[in-house]
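Chemist: Here is my input, please return the structure:
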Amino acid sequence: MLFSVAVAVRQPWGADFGLHAAVVGRLRDDLWQPANPMVEVISPSPYFTPYTLLLAVIAKVTGLGPATVLSAAGPANLALLLFGLRRFVGLFTTNRWAPVLALLFVPLLWGPAVPQWSGFPALRGLVLILPYPSTLAFGLMLLCWVAVAGALRTASWRRWLVAGLLGGLVILIHPFTAVGTVLGVVAFVVGRLTRLRRPDLVGMLVGAAAALVPVFGWPYFRVTDTLASASELDAIHEALYLDAAGRYGLAFLVGVPALVLRLRRDRLDPLVLLFGLSGAVVLAGWLTGAYAFGRVWPVVVLSLQVAAAVVLATVVAAAFGRRPAESPAPSDPAGVAGPDAAGPAPRRPGSGSRLLVGLWAAVAAVACLAGFATQYGNLLLVLPADQLTAPRRAAHDVTNLPNFGWVDRAVAPGSVVLTGNAPAGRALLAFEIRSVAPPWPDPLLADEDRRLAEQAELVDAATPDPRRRALLTAYGVDWILDLDGSYGWADGYASTVVEGPGKSRLLKVAQPR
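Modeler: Reported below is the predicted structural model:
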């Protein structure tokens, strides 16, 4: 937690940070009719969520900037994620070492080509995404599953109400995580289908209503519109299917034996069902080209990681001299029966079994070390900028983050900057600087395609002068950002030039007389 505070102070956030900071800024400026966070137009946006709304209110009350408030939320998100993980693991065992193993496995058991995406809690990426909505949503997802397990155990409609409210929040905050949340709920419910009673069914209806009422009553965007446009995001997610072994292989290496053991014990084990359901969704995305379903990979990996933590903690305790804290009995597939439900402790395994357990534990330890060795680099982002030199970054494989502080010093918040470089446009959003076309896909922006086409016209040297001037005026362009000196045409429109690092420069557009 102290490390997360240090990271929040340094603010070495990933590319999405600018977008979420811009969202907070727009909501702070107008809670009732906020403008689009990326461009100068009023439109619905799927980024206006309960999370960013809360941060906007905090920013408005405190007077703090959006980037500061969003950064400060990072440690809180991490605390919620860790709490949710502890409670989730506790559904399957009371062994005190299982949560410790899960704390290691979840960030480390991925692969050498680990993805740095929001919603993927791998160590390398987690350092960069702590303040993101996806991190909060991941923690809420775990707590939603815990609430569902408790509701199935007690037939309490109040717990279903809590589960529904948590699920509704996840849907609004991060729809991709919501898909995994639903799969987890199904996994727990399927395990008890033959024993559901009327109070359970009533509770499920209460939970569904608690989730859907706020979702369909949310004033900033319609969830149905977001779902209908999901296919527009397939292309950007295809990378999640490339080199699957390199991205997720360590989780499979350590976790598959654990799932096999749980499957042999109970065919309706919730972790096994979660793995199967989420794996089926990921596979369907690969077969159909609906690559946005690749965002369910974290749930596939999580089921492997948690199963490995639970089973390894139990079998190691049994093999090497201590009575294990039992996992819940097969008769309670919701995983909430408690340690005594599993019956008597297993007998001490023979030397051959102990050898296999020791080998498995050794493989898990080596896998964790390998995961740390390939992911630790971004931990160095807490160092002062002058100590994180280019050679040190290269030696430790630290993610290179763009630095546009020089642009922020020259450009006022709310200005429109023209650049054909999408990563630059994404970074500038953190300073509340807008673009001509959205640098991130925005499925609810009606004129997104036209904006992209006309932005390409603006930066094309062959565009006739009258056409370019008309577009500059139409979009209210205040500045032109030339990153490599290739915008020679921009000199004819500039009244002021600000030199940046290397060949980059910032040109203030002269106002027409």
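Chemist: When you work out contacts or count neighbours from here on, use the C-alpha atoms and nothing else.
Modeler: OK.
Chemist: and the gap between residue 218 and residue 261?
Modeler: 44 Å (CA to CA, to the nearest Å).
Chemist: For the comparison step, fold the sequence that follows:
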Amino acid sequence: MRVARPSAGTVTAGRALPGAAAALVLVLLLLVIVRLPWAGDLGMHAATVERLRHSLLHPGNPLVDADTPSPYYSPWMLVLGIVAKATGLSVFVVLRIGALAGLALLVTGVWRYVRTLSGHPAAPALAVLSLLFLWGPLPLNWSGFLGLNSLALTVSYPSVFALGLSFHLWAWLTRALRADAGWGVWLGLGALWAVILLVHQFSGVVASLGALAAVVAARPGREPLPRLGAAVLLGLAVLWVWPYYDFFALFSAGSGLEAVHRPLYQHLLGRFGLALLGVVALALRGRRDRRDPLVIFFVLGAVVFAAGGASGHYAWGRALPAALIPAQLAAALEAVSAGRRAVRTAWACVLGAALLVGAWAQVGTVGYVVGRAALPGVVAAKYRAPWTGYRWITPWVKYGDVVMARGVPARQIPAYGAYTVAPGYPDVFLADAGRRDEAVRRYFAAGTSDGVRSGIVREYGVRWVVDRAAGVRDPGLRRVAEGPGGQVLYAVR
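Modeler: Sure, this is the predicted structure:
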């Protein structure tokens, strides 16, 4: 009995479908960049660019009126600050330019790295789809995590740029280990590693684990070791001389970040359950080659993540992409590199079903392009509206003014050039951050006297207050403007 073989047209269509799907998703992300939905840390990055626009050499703290260093002053943000200063473009236009660069770097980096693992034409597109959709029914929005919804909200963040550089680092390093590259290549790799760590420290940890996996998997002899050592030393030197903040001081700053990162250890199955398909794929790859780079990469990432949970160092949870990325890539590659054709076909069907489930879980991302009103009811239920922004205060509040605000407003207002009394984000280099937080708490507390409020206003040079209409009662305030959601801008008399 003759077994029917798939026609050439069927094979071509099977290869073209992942590419078409990946291209469609990238178009969606480009349209998202046009809208640039506001959520999370966008205000911090906008404020960082704004400070660098006004002073490239001495920008000061990006959030409060204080002369302190900040880990947000990275090489990439410095480039964006120079663009903003040279062109006079709005900070949000500059962030859109940064988003385009970061997305391009990420896509090309994934393509180059996957090409070191498989020569199949469909492998890069399948890898992109797996990185975006093999997550879980509960979308996680966090910088450094590449789910579609998370990427849509963080595409202009330095973390996306750093992850794009990371994929390029792994591809370049893999080829250097295979081709016995010269000193120049290795020194370039060391400098690139340092830049990634400076741009986004957590993604730099992921990049470091991936690079270590590539070295272990390659089993290099003694010959490249001096060049590898020189690359590491050069990278450490770049970290040491970076003038905008002390990189190595960050190692003693983890205690203030644990509570923020504890949610990374919750709802693991709901957030990452589909990535278990990749764990199965890694087990199959491990049986074929115990030194498979993706297997080693996954083990390193899983160990760091588990150690963080066991020890209470929840900030180590930011290393989780070092386990997720190799699992997602392995799931994609198994569909094109498994042994027999029947096995590959079966795996492709399972992968396709998982990708559809993951895409449906994140379908609300479309709302960032078309808005909630244009979405069908079942899709609108998955959509989470972005933040509104505080552009409405800019006719009165000028660059460098100090605004008393709390909560989400404190995380957004610095994007428009103003300062807040207390930073809206943890700040490891701001020595009086706790005192500032307490001052804000006392100012808005119901039982605080007018005299105490006046003292806080004088101490921090407060010129404006943003609060709800039924919020603080202070005779020293004059109502100036109303904004969305019942917010009111008050001027200090």
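Chemist: Structure 1: which residue goes with residue 65 of structure 2?
Modeler: Matched to structure 1 by TM-score structural alignment, residue 65 of structure 2 sits across from residue 40.
Chemist: ok, that match touching residue 437?
Modeler: No - if you go by CA atoms under 8 Å, residue 40 of structure 1 and residue 437 don't touch, sitting 9.4 Å apart.
Chemist: So the two - more neighbours on which side?
Modeler: A direct count of neighbours by other CA atoms under 10 Å for residue 40 of structure 1 and residue 437 places residue 437 higher, at 27 against 19.
Chemist: residues touching that one, list them.
Modeler: With contact taken as CA atoms under 8 Å, 6 or more residues apart in numbering, residue 437 of structure 1 is in contact with 38-39, 448, 451-452, 455.
Chemist: One more: residue 470 of structure 2?
Modeler: By CA under 8 Å, 6+ apart, no residues touch residue 470 of structure 2.
Chemist: now whichever residue in structure 1 pairs up with it: how far from residue 454 of structure 1?
Modeler: Mapped onto structure 1 by TM-score structural alignment, residue 470 of structure 2 lines up with residue 485. Between residue 485 of structure 1 and residue 454 of structure 1 the computed distance is 21 Å (CA to CA).
Chemist: Run through the residues that contact residue 311 of structure 1.
Modeler: residue 258.
Chemist: if I look at it, how far off is residue 93 of structure 1?
Modeler: Distance from residue 311 of structure 1 to residue 93 of structure 1, by CA to CA: 9 Å.
Chemist: follow-up on the earlier one: need the nearest residue in space to the match of residue 65 of structure 2, chain neighbours excluded.
Modeler: Closest residue in space to residue 40 of structure 1, ignoring its immediate chain neighbours: residue 434 at 6.8 Å, by CA to CA, 6 or more residues apart in numbering.
Chemist: Which residue in structure 2 aligns with that neighbour?
Modeler: Under TM-score structural alignment, residue 434 of structure 1 pairs with residue 419 in structure 2.
Chemist: Thought residue 409 was touching that match, still the case?
Modeler: No - Residue 419 of structure 2 is not in contact with residue 409 according to CA under 8 Å; the separation is 11.3 Å.
Chemist: hey, where'd the helices end up in the stretch 151-300 of structure 1?
Modeler: 157-173, 175-190, 198-217, 223-228, 234-237, 244-265, 270-288, 297-319 (DSSP state H, counting those that start in this stretch).
Chemist: For the helix or strand following the last one, name the packing helices and strands.
Modeler: On the C-terminal side of helix 297-319 of structure 1, the closest following helix or strand by DSSP states H and E is helix 351-375. The contact analysis (3 or more CA pairs under 8 Å, 6 or more residues apart in numbering; DSSP states H and E) places helix 351-375 of structure 1 against helix 97-108, helix 123-129, helix 244-265, helix 297-319.
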